[in-house]
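Peer 1: following is a predicted model, sequence given first.
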Amino acid sequence: MPGRPSPSPAVPRTAPTDATDPTAVVVLRPEEWLARSAAHRERIEARTAPLLELHGRGERHPVQDFLFGYYTHSPAALARWHPGAGVVLADPDGAAAAAEAERDGAPHRGGWRHLRTTEAGEIPGAEPDGRPTVGWTVDADAFTADRATGIAFTAELLERTAARPARLGCFGLHEWAMAYRSDLHGVRHSRLPLRLGAEGTDAVVESQRIRCTHFDAFRFFAPEARGLNEGADGVLPTRAGMRDMEQPGCLHAGMDLYKWAYKLLPWVSSDLVADCFDLAWDIRALDMRASPYDLRGVTDLAGGDYPPVRIETPEGRAEYVRAQRGFADRGQALRARLLAALAPLLGDDARD
């Protein structure tokens, strides 16, 4: 089970890091952290502003709305900047947090969960003139008390997933299995036509080996397609078996890194969450490009399009595997960063 970070002397430092070092504290002056907060918001809004503009017109995006429907972290929450544990945002008179809230039109940092203000003298020697630093930091006691079960589950899932070899032969057929027998069940993306039609889609499903290892994809299969899934060595995915089956080649496991990251806020940094979000954004595009849906006329919110990855052909399957391998590598690097951030919260028994 995870334990609380061991008390240790707070040693001020001046450069932040993703991996929390419980023996050191990073102190950012108001002008530094306000600039980083603004840069993070700008980074996120470059992705989300076009999406929100669509929503304002009563429209939805058939590809990237998934990241704010299936996942529960809102664009507004994603735009809030957290430096991660082990960092103090100096704010001796509270003016910086007030300015941030006014600038962003967002809730004041004082109302965010699992944050606290440091006490005078808690971090001695952090200011050049010897004054103690007062500011905002993660409330480690409250966070670990509220999230103990989630911390343990997430760490075990990430560690076990990272230790497995990537399986790269699924070719994104989960989306095809969801659209199987659409003459009976319809399709999830009802506004998008099937690129090969209903019969052509069924023919692809019936002619390929389906080897889905992700339960949250498998559970949406058409009933007739469930029996066609080989899973992993004959084992089918279940909710209870996630920790035994998740593997780094799975596109949905890669997208889910975003979920595990935002559930660990504010302990992990928003920079890490944003990197996981970028991976999920890119994976989602491939997921739909390789799907049975016809995306002609759908823009990628940056003015581009979604050319199909024709996994019904050898060339398309090779293209898919190349992209899948790159996403698996990116995902493994992010898993390592998430595990490094969690390490101070895990007791020795949780890591055995």
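Peer 2: Everything's here; your move. Here the structure is a predicted model, which is why all the values come from computation and not from measurement. Numbers count the residues shown, from 1 in each chain.
Peer 1: going forward, measure contacts between C-alpha atoms and count neighbours the same way
Peer 2: OK.
Peer 1: quick one: residue 142 from residue 266, how far?
Peer 2: Here residue 142 is placed at a distance of 11 Å from residue 266 (C-alpha to C-alpha, to the nearest Å).
Peer 1: likewise for residue 203?
Peer 2: Separation of residue 203 from residue 266 (C-alpha to C-alpha): 47 Å.
Peer 1: so these two - more neighbours on which side?
Peer 2: residue 266 (24 against 14; other C-alpha atoms under 10 Å).
Peer 1: that one - that's part of a strand, no?
Peer 2: No - membership of residue 266 in a strand is not supported by DSSP: H, G, I helix; E, B strand; the rest coil, which gives coil.
Peer 1: isn't it right up against residue 80?
Peer 2: No - using C-alpha atoms under 8 Å, residue 266 makes no contact with residue 80, being 10.1 Å away.
Peer 1: who touches both of the two?
Peer 2: Taking C-alpha atoms under 8 Å, 6 or more residues apart in numbering as the contact criterion, residue 266 and residue 80 have no common neighbours.
Peer 1: where do the helices sit along this protein?
Peer 2: 30-56, 75-79, 95-104, 140-162, 173-178, 182-185, 197-207, 215-218, 223-226, 242-245, 251-263, 270-289, 314-342 (DSSP state H).
Peer 1: tell me which residue lies nearest the centroid of this structure.
Peer 2: residue 258 (0.4 Å; C-alpha atoms, centre = their mean).
Peer 1: chain neighbours aside, what residue packs nearest to it?
Peer 2: For residue 258, ignoring the flanking residues on the chain, the nearest one in space by C-alpha to C-alpha, 6 or more residues apart in numbering is residue 276 at 4.7 Å.
Peer 1: can you count the residues close to the one you found?
Peer 2: Neighbours around residue 276, by other C-alpha under 10 Å: 25.
Peer 1: hang on, the earlier thing: how close does the residue nearest to the centre of the chain get to residue 68?
Peer 2: 11 Å.
Peer 1: check residue 37 too.
Peer 2: Counting by C-alpha to C-alpha, the gap from residue 37 to residue 68 is 22 Å.
Peer 1: for those two, indicate the residue with more neighbours.
Peer 2: Higher neighbour count among residue 37 and residue 68: residue 37, with 20 against 12, using other C-alpha under 10 Å.
Peer 1: who touches the closest residue to residue 261 other than its chain neighbours in this structure?
Peer 2: Excluding the flanking residues, the one nearest residue 261 by C-alpha to C-alpha, 6+ apart is residue 273, at 5.3 Å. Contact partners of residue 273, counting by C-alpha under 8 Å, 6+ apart, are 258, 261, 262.
Peer 1: show residues contacting stretch 32-49.
Peer 2: Here stretch 32-49 has contacts from 75, 78-82, 89, 96, 100, 270-271, 274, 301, using C-alpha under 8 Å, 6+ apart.
Peer 1: for it, buried residues please.
Peer 2: 33, 34, 36, 37, 38, 40, 41, 44, 45, 47, 48 (16 or more other C-alpha atoms under 10 Å).
Peer 1: against that first model, consider the following:
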Amino acid sequence: MREYHSTVEVLQPEEWRARAEAHRRRVEAWTAPHLARRERGETHPVEDFLFTYYGHRPAQLRRWHPGAGVVLKGATGFGRDYLDTPEGATLDTAALLERRGASVEWIARLLAATASRPAYLGCFGLHEWAMVYKAARVRHGAWPLRLGGEEIARVVETRGVRCSHFDAFRFFTPEARPLNVLQPARERQPELEQPGCLHANMDLYKWAYKLSPLVSGELVADCFALARDIRAVDMRASPYDLGALGYRPIRIETPEGRAEYAAEQRAFAERARPLRRRLLDACERLLAAAPRT
């Protein structure tokens, strides 16, 4: 017989309903404009990215979860993965961990490895430049480039590329890949990821929603908020010209722009640290209380 041992927190109806509504309102400010643009057939290279690149739908982001080990007093039929108990609804955490325990272990290993390293601040966002280096077509073709192809190539070749993140590297042009100091691969993520990387910190949102509903909706939303801010800087430092959308470029082709980018990296690393810790703590609690026979 499976058992799940965990501290149980009981939320009174007024508390969990208020949290669920606050979460819905917070997330609606992000999802509603995206859905409106989609209805009109419009795209936004910054605001839509988290919905098109990541596999978490707006409806999933809007749904609030209390996380593992929480009873929602008086709730019944709360949804898939929940059990009705005499006190209220609660996640069937044992069943979820039985299905997803290996994923939780992998995420925990990646988070711990990333957190163990110092932040490297010398890449200067050249991953976005490597994605358009000598490219016949670019990913965001609706938006102009700030520089011509020859100047983009000169910047990439002069500065060099030092990208440690596989999910950025895999979008490099074939000509740019040999220029990268590292050759990231999926299986090398725990070995290479570091906390100064904008994409590693943006991916905290991915790990949060992949852990959902075992972690709270608030934690998923906190990670989304960080990823959203990072995406804006990511594109400001790219060779694209998004001035028409109100984004001032970070000209990493200049010393002043590189200093600005490194300062942004440092600030994001500081913001990401407690979120990475919260996710890792959640993983460790879940793994310590995993089902046993």
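Peer 2: It's in. Just so you know, these numbers come straight off a predicted model, no measurement behind them.
Peer 1: re the thing from before, which residue in structure 2 aligns with the residue nearest to the centre of structure 1?
Peer 2: For residue 258 of structure 1, the aligned position in structure 2 is residue 205, judged by TM-score structural alignment.
Peer 1: for residue 27 of structure 1, same thing?
Peer 2: So, by TM-score structural alignment, residue 27 of structure 1 is matched to residue 10.
Peer 1: surely that match and residue 71 touch.
Peer 2: Yes - using C-alpha under 8 Å, residue 10 of structure 2 is in contact with residue 71, at 4.7 Å.
Peer 1: quick one: which of those two has more around it?
Peer 2: Legend: neighbour count by other C-alpha under 10 Å for residue 10 of structure 2 and residue 71, higher for residue 71 (24 against 17).
Peer 1: and the gap between the more buried one and residue 131 of structure 2?
Peer 2: As judged by C-alpha to C-alpha, residue 71 of structure 2 and residue 131 of structure 2 stand 47 Å apart.
Peer 1: mind listing what the aligned partner of residue 71 of structure 2 in structure 1 touches?
Peer 2: Using TM-score structural alignment, the equivalent of residue 71 of structure 2 in structure 1 is residue 88. Applying C-alpha under 8 Å, 6+ apart, we find residue 88 of structure 1 in contact with 25, 26, 27, 28, 118, 135, 136, 137.
Peer 1: switch to 6 Å and redo it
Peer 2: 27, 135, 136, 137 (C-alpha atoms under 6 Å, 6 or more residues apart in numbering).
Peer 1: give me the neighbour count for residue 36 of structure 2.
Peer 2: If you count neighbours by other C-alpha under 10 Å, residue 36 of structure 2 ends up with 11.
Peer 1: swap in the one 5 residues further on?
Peer 2: Neighbourhood size, residue 41 of structure 2 [other C-alpha under 10 Å]: 8.
Peer 1: what's the match for it in structure 1?
Peer 2: Match for residue 41 of structure 2 (TM-score structural alignment): residue 58.
Peer 1: any idea how far its match is from residue 40 of structure 1?
Peer 2: Residue 58 of structure 1 sits 27 Å away from residue 40 of structure 1, going by C-alpha to C-alpha.
Peer 1: now swap in residue 236 of structure 1 and tell me
Peer 2: For residue 236 of structure 1, the distance to residue 40 of structure 1 - C-alpha to C-alpha - is 40 Å.
Peer 1: can you check residue 197 of structure 1 too?
Peer 2: Taking C-alpha to C-alpha, one finds residue 197 of structure 1 at 43 Å from residue 40 of structure 1.
Peer 1: what's the answer for residue 207 of structure 1, then?
Peer 2: 46 Å.
Peer 1: residue 227 of structure 1 -> structure 2?
Peer 2: Structural alignment places residue 227 of structure 1 opposite residue 178 in structure 2 (criterion: TM-score structural alignment).
Peer 1: that match: how many residues sit nearby?
Peer 2: 12.
Peer 1: distance of the spatially closest residue to residue 83 of structure 1 that is not a sequence neighbour from residue 49 of structure 1?
Peer 2: Of all residues not flanking residue 83 of structure 1 in the chain, residue 269 sits nearest, at 4.7 Å (C-alpha to C-alpha, 6+ apart). As judged by C-alpha to C-alpha, residue 269 of structure 1 and residue 49 of structure 1 stand 22 Å apart.
Peer 1: can you tell me what residue 267 of structure 1 aligns to in structure 2?
Peer 2: By TM-score structural alignment, residue 267 of structure 1 lines up with residue 214 in structure 2.
Peer 1: with residue 207 of structure 1 instead?
Peer 2: If you follow residue 207 of structure 1 across to structure 2 using TM-score structural alignment, you land on residue 158.
Peer 1: and its match, how far from residue 237 of structure 2?
Peer 2: 17 Å.
Peer 1: cool, residue 255 of structure 2 as well?
Peer 2: Counting by C-alpha to C-alpha, the separation of residue 255 of structure 2 from residue 237 of structure 2 is 13 Å.
Peer 1: neighbour count for those two, which is higher?
Peer 2: More neighbours surround residue 237 than the other of residue 255 of structure 2 and residue 237, with 27 against 10 (other C-alpha under 10 Å).
Peer 1: now that one: closest residue in space that isn't a chain neighbour?
Peer 2: In space, and not counting its chain neighbours, residue 237 of structure 2 is closest to residue 250: 4.6 Å by C-alpha to C-alpha, 6+ apart.
Peer 1: any idea what that neighbour aligns with in structure 1?
Peer 2: Checking TM-score structural alignment: residue 250 of structure 2 goes with residue 309.
Peer 1: residue contacts, that match?
Peer 2: Residue 309 of structure 1 sits in contact with 289, 290, 316, where contact means C-alpha under 6 Å, 6+ apart.
Peer 1: corresponding residue for the second one in structure 2?
Peer 2: In this case it means residue 290 of structure 1. Going residue by residue (TM-score structural alignment), residue 290 of structure 1 aligns to residue 237.
Peer 1: and the match of residue 207 of structure 1, what does it touch?
Peer 2: Per C-alpha under 6 Å, 6+ apart, neighbours of residue 158 of structure 2: none.
Peer 1: try residue 252 of structure 2
Peer 2: By C-alpha under 6 Å, 6+ apart, residue 252 of structure 2 lies in contact with residue 258.
Peer 1: now do it against residue 242 of structure 2, distance only.
Peer 2: 15 Å.
Peer 1: what's the local residue count around the closest residue to residue 295 of structure 1 other than its chain neighbours?
Peer 2: The shortest distance from residue 295 of structure 1 to any non-neighbouring residue, by C-alpha to C-alpha, 6+ apart, is to residue 306 (6.2 Å). Using other C-alpha under 10 Å, the number of residues around residue 306 of structure 1 comes to 18.
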